[in-house]
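Student: The following block contains a protein sequence and its predicted model.
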Amino acid sequence: MKEEKQNPKMKSLRKVILFLIIVLAFFLRVYKITEYPAGLNADEAAIGYNAYSLAVTGKDEFGHPWPINFQSFNDYKPGLYFYLALPFVKVIGLNELAVRLPSAILGSLTVLVLYFLVKEMFSLELTRIDFRINPNTLPLVAAFLLAVSPWHLHFSRGGWESNASVFFMTFGVYLFFLSLRSPKNFAFCTLSFALSMFTYHSARVVVPLLALGFILFYGRKIFVKANFRWLAIAFLTGIIPVTVLIFSFLKQEGTSRFSGVGIFADQGPFWRTNELRGQHMNPFSIFPKVIHNKYLEYSIQFFDNYLRHFSGAFLFISGDEIQRNRVMEMGQFYWIDLLFLLAGVYFLIKNKPKNYLFIFYWLAIAPIASALTFQSPHAIRALNMVIPLEIIVAYGLLNIWRLKGGLFRVFIVLA
């Protein structure tokens, strides 16, 4: 704070740079948005038509009035994105722009939220050692990296519910850290996380794990007497949406999606168990049943799915195997990001900046929902990985920039 008062020109410059980053992010997300990607995919078409049906009749395509989950292709999509698209469809018409514009706007806003999140997490104390980088630089770099991220860009240019969910999730994390010094924001944090869970299935796994992380890492700061009133308000704010979610899980609409794409829908581990048991002299004896069983095989499948989200092939070379989920001929990140990612991990562990453990925790839980499905690694379901990864990449880039000479800095800029 003192530094900003002493150097108002730098403060103004940072605001200008942030504004330009947001303009760049929005431009990259809306330029020829109706042409690239070409045409609406099936999910986008379902969102658009149901939003149109709601605008005209107040019911979805199956005649359900104002549903929370949309039946669609019997996958019962969480409904918030449908409602976000509704006013655009009503004003612009049923077309690509109306379906995709909410995602482009929220994707651009995620860049802005990431700036404030990184600034709040690291504050003016970037590390516990002498760190000769202006602490306001890291948020700008992180925001810029997300603005041009191929992973985030791709899903911001389509009507993807997961992209909207990541916005609300990131905003919820920001509001949580803001709540640690301004507890009245706990209720808004809870609301933002609830909106995330009403937008996309994966958030219903990741958000509770984030909440668990908050308790593990910051429980002593949360549960203090001064916060009890605000925590009570936050609890009352969250109890209604959580109750609605719990009841939806007890119905077909809450389980149909997982039964269709969940890891147990893949019969491969089951047949593999029978095949391995058949290699024993007595397949029905206790020993084959102990070392070859469906629980073990599905556990192995889950961990394999999980680890593949961190593979070089997925992140930096070929990306998601499903064509519509990636930018062609590249990974989910630029190849140069590998250098900065490794540097970021190293320097975070070495320097131990404020909140660094939570960044690793978020990255660790981010792909869990995706790993619980048989199509894995999956760039849509694991999209929230992009937030902690870009923070780490930004941290690594700045540390390398500080340590190396002028020629290396030119290389970074050109890369």
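Tutor: Arrived safely.
Student: From here on, just use CA atoms for contacts and neighbour counts.
Tutor: Will do.
Student: what about the closest residue to Leu389 other than its chain neighbours, which helix or strand?
Tutor: Distance criterion Cα to Cα, 6 or more residues apart in numbering; nearest residue to Leu389, sequence neighbours excluded, is Leu363 at 6.9 Å. Per DSSP states H and E, Leu363 falls inside helix 356-365.
Student: Outside of that helix itself, list whatever touches it.
Tutor: Helix 356-365 is contacted by residues Val206, Leu209, Leu210, Gly213, Phe217, Leu348, Ile349, Met385, Pro388, Leu389, Ile391, Ile392 when judged by Cα atoms under 8 Å, 6 or more residues apart in numbering.
Student: Looks to me like the fifth one is in a strand.
Tutor: No - secondary structure assignment (DSSP: H, G, I helix; E, B strand; the rest coil) places Phe217 in helix, not in a strand.
Student: Please report the distance of the residue lying closest to it once chain neighbours are set aside from Leu342.
Tutor: Ranked by Cα to Cα, 6+ apart and with sequence neighbours excluded, the top spatial neighbour of Phe217 is Phe358, at 7.2 Å. Noted for Phe358: a distance of 17 Å to Leu342, by Cα to Cα, to the nearest Å.
Student: which of these two has more neighbours?
Tutor: Neighbour count, other Cα atoms under 10 Å: between Phe358 and Leu342, Phe358 has more, with 18 against 14.
Student: For the more buried one, give its distance to Pro388.
Tutor: From Phe358 to Pro388 the distance is 9 Å (Cα to Cα).
Student: Leu175 now?
Tutor: Taken as Cα to Cα, the span from Leu175 to Pro388 is 16 Å.
Student: this is the comparison structure:
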Amino acid sequence: MKNLFILLLVCLFSFLLFTYKITEVPPGINGDEAGIGYNSILISRNLTDENHNFLPLFIFAKGSDWKQPVTVYTTALFFRIFGVSYWLLRATSIFFILVALVILYLISKEFMGTNFFLISSLILITTPIVLIQSHLALENIAPLPFVLFWLWTTLKFEKTKKTYYLFWGGTSLGIGLFSYLGMRLIVPVLTFLTLIYLKKHIKQSIYFILGISPFFLLLLVAYFRYPSAVFGNFSGATQSVYEFLLRYLSIFDFSFLFFKGDITAYHSTGKAGMFLAATLPLFLIGVFKILCNKKPFEILILLSFFLSPILFGLVPDIYRASRLLALVPFYAIISAVGFLSISKKPWIIFFVIIMAINYFYFVKDYWFDYAERVKKVFPIPIERTYEFHIKE
């Protein structure tokens, strides 16, 4: 009961943190948000999108692009239950974060206990890119619960050897394929890492394959009807090994991860990185500790952080933190391992104070100065905003 109370407090704190100024920062509503909102309204009312397609797998938002089903249908469900509102449109992103926190709690129970949950959840919710995405009605944040559920089922299998956990882990990653376009590049790598992790359980790994295979098959079939929705504008941009490595290694540029963040104004304040800079020492300590421990599950998490985005080397753009939300759970867990390994040191309070100061300056800028900066860069799409609000 005490542990559940702690989970409730963490979720309540997160809800209050993420909903503060949710409709004010960033200001207005951009084209992608309006497209998701408009189609979610239509689906919630008559089960068709703006193109009059009945319960489509992918949704084409005019003036924007193809939308993935997880966010649109989740938003449509909330609109159906609670009614249409701009607040709820953006708050759907917070729902994904809260579900992720619950699953992180389940992982912590099997992993290192309540203290681990407190630290890892704190690192996750104070990650700058998480707060930024929580205020956007976009798809980028949706992969979090699916990645964490896969980790939990993998850990449960390691402890119980019950094969149905592998099936549900594969299913979770399979659904994750449809949560965000970039997951088409991440899930295949996580699938490969899972099979390597299960190399001593070859017969049991078939359950994982059975869980995920239908979703790969569905994606293949969908390609013939929604080719642009399945792969976006991807056209195999890499022309050499050098370009591939440049794009992949740019993901781990410390200036990008901890100081500058995404190159697009709606996904970054320009004054903070994807991760909180003060957590970098904890992450490095966590990496060292995991390498020393040599525990298979911890190694899987470490490899997932560094290898899951490798196929982004095929994509021309670099420094796009908004595409890398799937890395956040791995980062939070690794950093929490680092924190707990030095938690009994007298100078641990130094890290806590620095983290608090670092986060304070980030949220101060985000809540009160960022909105003014960003509205000068992105005009509000009047026609799409009208379509959304007229339905509201």
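Tutor: Happy to help now that I have it. Owing to the predicted nature of the structure, the values given are computational and were not obtained by experimental measurement.
Student: State the number of residues packed around the aligned partner of the residue nearest to Leu389 of the first structure in the second structure.
Tutor: Alignment note (TM-score structural alignment): Leu363 of the first structure maps to Phe305 of the second structure. Neighbour count of Phe305 of the second structure, defined by other Cα under 10 Å: 19.
Student: Likewise for Leu307 of the first structure?
Tutor: Per other Cα under 10 Å, the neighbour tally for Leu307 of the first structure reads 15.
Student: what do you get for Phe88 of the first structure?
Tutor: Residues near Phe88 of the first structure, counting by other Cα under 10 Å: 21.
Student: try Glu383 of the second structure
Tutor: Using other Cα under 10 Å, Glu383 of the second structure has 11 neighbouring residues.
Student: Likewise for Ile36 of the second structure?
Tutor: 29.
Student: again, but for the one 4 residues further on
Tutor: Using other Cα under 10 Å, Ser40 of the second structure is surrounded by 30 other residues.
Student: And the contacts of the helix or strand harbouring it?
Tutor: Using DSSP H and E, Ser40 of the second structure sits in helix 31-46. Contacts to helix 31-46 of the second structure, defined as Cα under 8 Å, 6+ apart, come from residues 48-50, 55, 59, 61-65, 67, 72-73, 75-77, 79-80, 84, 89, 136-138, 380-381, 384-385, 387-388, 391.
Student: just checking, which of those belong to strands?
Tutor: Secondary structure from DSSP state E places Ile59, Lys67 of those in strands.
Student: Now, of the contacts of helix 31-46 of the second structure, which are buried?
Tutor: Among these, those buried by neighbour count (16 or more other Cα atoms under 10 Å) are 48-50, 59, 61, 65, 67, 72-73, 75-77, 79, 84, 89, 136-138, 384-385, 388.
Student: Which ones among these map onto helices?
Tutor: Among these, the residues falling in helices (DSSP state H) are Val72, Tyr73, Thr75, Ala76, Leu77, Phe79, Leu89, Arg384, Thr385, Phe388.
Student: what's near enough to touch the counterpart of the first one in the first structure?
Tutor: Yep, that's Val72 of the second structure we're talking about. When the first structure is aligned by TM-score structural alignment, the residue opposite Val72 of the second structure is Phe82. Phe82 of the first structure is in contact with Ile47, Gly48, Asn50, Ala51, counting by Cα under 8 Å, 6+ apart.
Student: likewise Val130 of the second structure?
Tutor: For Val130 of the second structure, the contact set (Cα under 8 Å, 6+ apart) comprises Leu124, Ile141, Leu325.
Student: picking up where we left off before, by how much does the helix holding Leu363 of the first structure deviate from the second structure on average?
Tutor: Averaged over the aligned pairs, helix 356-365 of the first structure sits 1.4 Å from the second structure after superposition, using mean Cα distance after the TM-score superposition for the first structure.
Student: after that helix, next one along is what?
Tutor: With DSSP H and E, the next secondary element past helix 356-365 of the first structure is helix 368-371.
Student: Next secondary structure after that next one?
Tutor: helix 386-403.
Student: Touching that following helix from outside, list them.
Tutor: In contact with helix 386-403 of the first structure (Cα under 8 Å, 6+ apart) are residues 114, 118, 132-133, 138, 141-142, 145-146, 151-152, 170, 337, 340-348, 359-360, 362-363, 408-409.
Student: just to revisit the earlier point, looking at Leu175 and Pro388 of the first structure, which has the bigger crowd around it?
Tutor: Leu175 (26 against 22).
Student: my read: that one touches Phe188, true?
Tutor: Yes - Leu175 of the first structure is in contact with Phe188 according to Cα atoms under 8 Å; the separation is 7.0 Å.
Student: Could I get the full set of strands for the stretch 151-300 of the second structure?
Tutor: Under the criterion DSSP state E, counting those that start in this stretch, the stretch 151-300 of the second structure carries no strands.
Student: Show me what the helix or strand harbouring Ile21 of the first structure is packed against.
Tutor: Assigned by DSSP H and E, Ile21 of the first structure belongs to helix 8-30. Packing partners of helix 8-30 of the first structure (3 or more Cα pairs under 8 Å, 6 or more residues apart in numbering; DSSP states H and E): helix 96-122, helix 137-147, helix 150-156.
Student: Ends of stretch 194-203 of the second structure, what's the gap?
Tutor: 13 Å.
Student: meant to ask about stretch 238-257 of the first structure, not that
Tutor: By Cα to Cα, one end of stretch 238-257 of the first structure lies 24 Å from the other end.
Student: ok, and the closest non-adjacent residue to the equivalent of Leu195 of the first structure over in the second structure?
Tutor: The alignment partner of Leu195 of the first structure in the second structure, by TM-score structural alignment, is Ile175. The spatially closest residue to Ile175 of the second structure, leaving aside those adjacent along the chain, is Phe215, at 6.9 Å (Cα to Cα, 6+ apart).
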